[in-house]
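*Asks:* Here you go, sequence then predicted model.
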Amino acid sequence: MFRLSNNLIGVLNFITFLLSVPILGGGIWLATRGGVTDCEKFLQTPLIVIGVFLMLVSLAGLVGACCRNSLLLWIYLFVMFVLIILLFCFTIFTFVVTNKGAGEVVSGRGYKEYRLGDYSHWLQKRVENSKNWARIRACLSDGKVCQSLQESNQNFQQFISDNLSPIESGCCKPPSECNFDYQSATVWNPPSTGNTSTNPDCGAWSNNQSDLCYDCQSCKAGVIANIKDKWKKIAILNIIILIFLIVVYSIGCCAFRNNRQDNGAFGWKGGYA
């Protein structure tokens, strides 16, 4: 009769194996279908890697627990231990790099504005890297993040009262300090009296709807603000996953002990975990 811990590990890894199939399938689908955007290409490799990793680890745990293979179960537990350590370190790192920076409230505006220098140096370096930003910019363009503003028929008062997202505020309009003249939500003209602001984003702004402020520092800051918000949510989710992995690891240790006992590695007699 199988031990309870072996059964639990078998069931949990079977579920994990089933979850890995659509993840791997999604990555392969993105890699093989035509007309893939740069943003989708950026996603396909992580999906394939995660899918293969989950599939192999779950198979090792499933076979190790159900077939009482101590070697496979030991490999499974080792990988689980490394994963727990990495996830713990990543969670701490996430809280550290997202602890600094916030949007600035602008008088008379319903939205906040974002400055790149307000955020952690690590995040700044990631978005200032030309290769990284080219991919992010492609994602912004492919995702049409400014489309809803382009299609709006708001007057100036309606626009400045709107609660824009960090990316909309940073990438779809020039900074307020540029004092540009409003024509529409995504069309702004330099002031007739000349621009006195030293903000380089004022010169980077373009009324070309495929450019807008995508090359502005404020756009990079808006992307970081968006990442920061999501990473904090991910960090909380990571804590829950971490607790779950520790419980699974503990059950796996019981199953490994059962295998060693049943295989008579040290001459132990069977006992129930």
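*Replies:* Happy to help now that I have it.

*Asks:* From here on, just use CA atoms for contacts and neighbour counts.
*Replies:* OK.

*Asks:* wait, doesn't residue 259 sit right on residue 72?
*Replies:* No: using C-alpha atoms under 8 Å, residue 259 makes no contact with residue 72, being 10.8 Å away.

*Asks:* neighbour count winner among the two?
*Replies:* Per other C-alpha atoms under 10 Å, whichever of residue 259 and residue 72 has more neighbours is residue 259, with 24 against 20.

*Asks:* ok, second structure coming up, stack it against the first:
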Amino acid sequence: MNKTSLSVNLNKVALVRNTRHLGIPSVTRAATLCLQAGANGITVHPRPDERHIRGGDVSDLGELLKAWPDREFNIEGNPYHNLMDCVREQLDRKLPVHQVTFVPDSEGQFTSDHGWNLAQDADRLRRLIAQAHAWGVRVSLFMDADPQAMGAAKAVGADRVELYTEPYAAAWGTAQQAAQLARFAETARAALHAGLGVNAGHDLNRDNLSAFIQQVPGVSEVSIGHALIADALELGYTATIQGYLRCLGSSSPRPLGEG
């Protein structure tokens, strides 16, 4: 059985909520429904401008996840901006943070669209990764599908890489699909050979997810937000989560931290 975890990114729920002052839709209610349906974890990306997830959401979700000890909380963002302060505040409050995903986006960036340049950022990242490890938190680096970069990711101390999958999603259904899948598979093999865990995310959906998991070896976790929340608007959270779990070849949560 495939052992890939599904972590649900709730940024788009917060984005809709922030258009009014009514507190709906509720981020914590969305998280609860996803967890009840079998999601293995929750992901948030609290940007400095709080255009979607806010600091209060992060702490509220941490409180919620205390009641789900077999699920994970992944907080992603740029460690040069607000991410490290956010994680420190969570841990100071004795709230769970299982994984941080370092993403090299700018403060006003529309969405994450590239991985780290480790030739440029290795020294700073090494110190920040060491800090996260000192807090007892696993670190994943958001990376492009480049097999040659996996050794460098391990060298700076990362535990995992999250492969930026938008190029694969954009190639889905085109003549480039097979080549993109092969590139991601080669990168995953290089990551595993270097001793890294492999995560993946960005524009994965119910159409393209199964093929990715079947062809790309050793994927521990996928983080999915935009497509999943769009599906949930039509199908509801329960049916949507169950559909994504079927794409992953699983219908039940996997043990915390496995892989």
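*Replies:* Yep, that arrived. In this text the structure is predicted, and so the values were computed from the model without any measurement.

*Asks:* Got a TM-score for the two of them?
*Replies:* Here the TM-score for the pair of chains, by TM-score structural alignment, normalised by the length of structure 2, is 0.23; 105 aligned residues with a C-alpha RMSD of 6.2 Å.

*Asks:* Residue 89 of structure 2 - how many residues pack around it?
*Replies:* Around residue 89 of structure 2 there are 14 residues (other C-alpha under 10 Å).

*Asks:* hmm, I was thinking of residue 92 of structure 2
*Replies:* Residue 92 of structure 2: 8 surrounding residues under other C-alpha under 10 Å.

*Asks:* ok, it to residue 85 of structure 2 distance?
*Replies:* Per C-alpha to C-alpha, to the nearest Å, residue 92 of structure 2 is found 10 Å from residue 85 of structure 2.

*Asks:* swap in residue 77 of structure 2?
*Replies:* Distance from residue 77 of structure 2 to residue 85 of structure 2, by C-alpha to C-alpha: 11 Å.

*Asks:* Neighbour count: those two, which is higher?
*Replies:* Just comparing residue 77 of structure 2 and residue 85: by other C-alpha under 10 Å the higher neighbour count belongs to residue 77, 25 against 12.

*Asks:* wait, the more buried one sits on residue 99?
*Replies:* No: with contact defined as C-alpha under 8 Å, residue 77 of structure 2 does not reach residue 99; the gap is 11.4 Å.

*Asks:* Okay, strands next: where are they in structure 2?
*Replies:* 5-9, 41-44, 72-77, 99-102, 138-143, 160-164, 197-201, 219-224 (DSSP state E).

*Asks:* residues making contact with the fourth one?
*Replies:* Identification of contacts with strand 99-102 of structure 2 by C-alpha atoms under 8 Å, 6 or more residues apart in numbering yields 72-79, 132, 137-142, 162.

*Asks:* if we go to 6 Å?
*Replies:* By C-alpha atoms under 6 Å, 6 or more residues apart in numbering, the surrounding residues in contact with strand 99-102 of structure 2 are 74, 75, 76, 77, 78, 137, 138, 139, 140, 141.

*Asks:* For structure 1, which segments count as helices?
*Replies:* For structure 1, the helices defined by DSSP state H occupy 4-32, 38-66, 70-97, 121-128, 130-143, 147-150, 156-160, 166-171, 201-204, 217-262.

*Asks:* quick one: buried residues of the fifth one?
*Replies:* Using 16 or more other C-alpha atoms under 10 Å as the test for burial, helix 130-143 of structure 1 gives 133, 134, 135, 136, 137, 138, 139, 140, 141.

*Asks:* picking that back up, got the strands of structure 2 as a markdown table, with distance to residue 30 of structure 2 columns?
*Replies:* Converted to a markdown table, the strands of structure 2 look like this (distance: least, C-alpha to C-alpha, whole Å):
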| stretch | distance to residue 30 of structure 2 |
| --- | --- |
| strand 5-9 | 10 |
| strand 41-44 | 10 |
| strand 72-77 | 14 |
| strand 99-102 | 20 |
| strand 138-143 | 25 |
| strand 160-164 | 24 |
| strand 197-201 | 20 |
| strand 219-224 | 14 |
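
*Asks:* Tell me which of those sits nearest to residue 124 of structure 2.
*Replies:* Residue 124 of structure 2 lies closest to strand 99-102 among the strands of structure 2, at 11.8 Å (C-alpha to C-alpha).

*Asks:* circling back to that earlier point, which one of the strands of structure 2 lies nearest to residue 239 of structure 2?
*Replies:* Taking those one by one with C-alpha to C-alpha, strand 5-9 is closest: 13.8 Å.

*Asks:* got the angle between that closest one and strand 72-77?
*Replies:* If you take axes from the mean of the first three to the mean of the last three C-alpha atoms, to 10 degrees, strand 5-9 of structure 2 sits at 50 degrees to strand 72-77.

*Asks:* between the contacts of strand 99-102 of structure 2, which is nearest residue 231 of structure 2?
*Replies:* The nearest member of these to residue 231 of structure 2, counting by C-alpha to C-alpha, is residue 74 at 21.5 Å.

*Asks:* Run a quick neighbour tally on that closest one.
*Replies:* Around residue 74 of structure 2 there are 24 residues (other C-alpha under 10 Å).

*Asks:* I'd assumed residue 43 was in contact with it.
*Replies:* Yes: at 4.7 Å, residue 74 of structure 2 and residue 43 qualify as touching, with contact defined as C-alpha atoms under 6 Å.

*Asks:* What about the contacts of strand 99-102 of structure 2, which one has the most neighbours?
*Replies:* If you count neighbours using other C-alpha under 10 Å, the busiest of these is residue 141, which has 28 neighbours.

*Asks:* which residues does that residue contact?
*Replies:* Contact partners of residue 141 of structure 2, counting by C-alpha under 6 Å, 6+ apart, are 101, 102, 161, 162.

*Asks:* Neighbour count and distance to residue 219 of structure 2 added to these, as JSON lines?
*Replies:* Compiled in JSON lines, the contacts of residue 141 of structure 2 are given as follows (neighbours: other C-alpha atoms under 10 Å; distance: C-alpha to C-alpha, whole Å):
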{"residue": "101", "neighbour count": "25", "distance to residue 219 of structure 2": "15"}
{"residue": "102", "neighbour count": "27", "distance to residue 219 of structure 2": "18"}
{"residue": "161", "neighbour count": "28", "distance to residue 219 of structure 2": "10"}
{"residue": "162", "neighbour count": "28", "distance to residue 219 of structure 2": "9"}
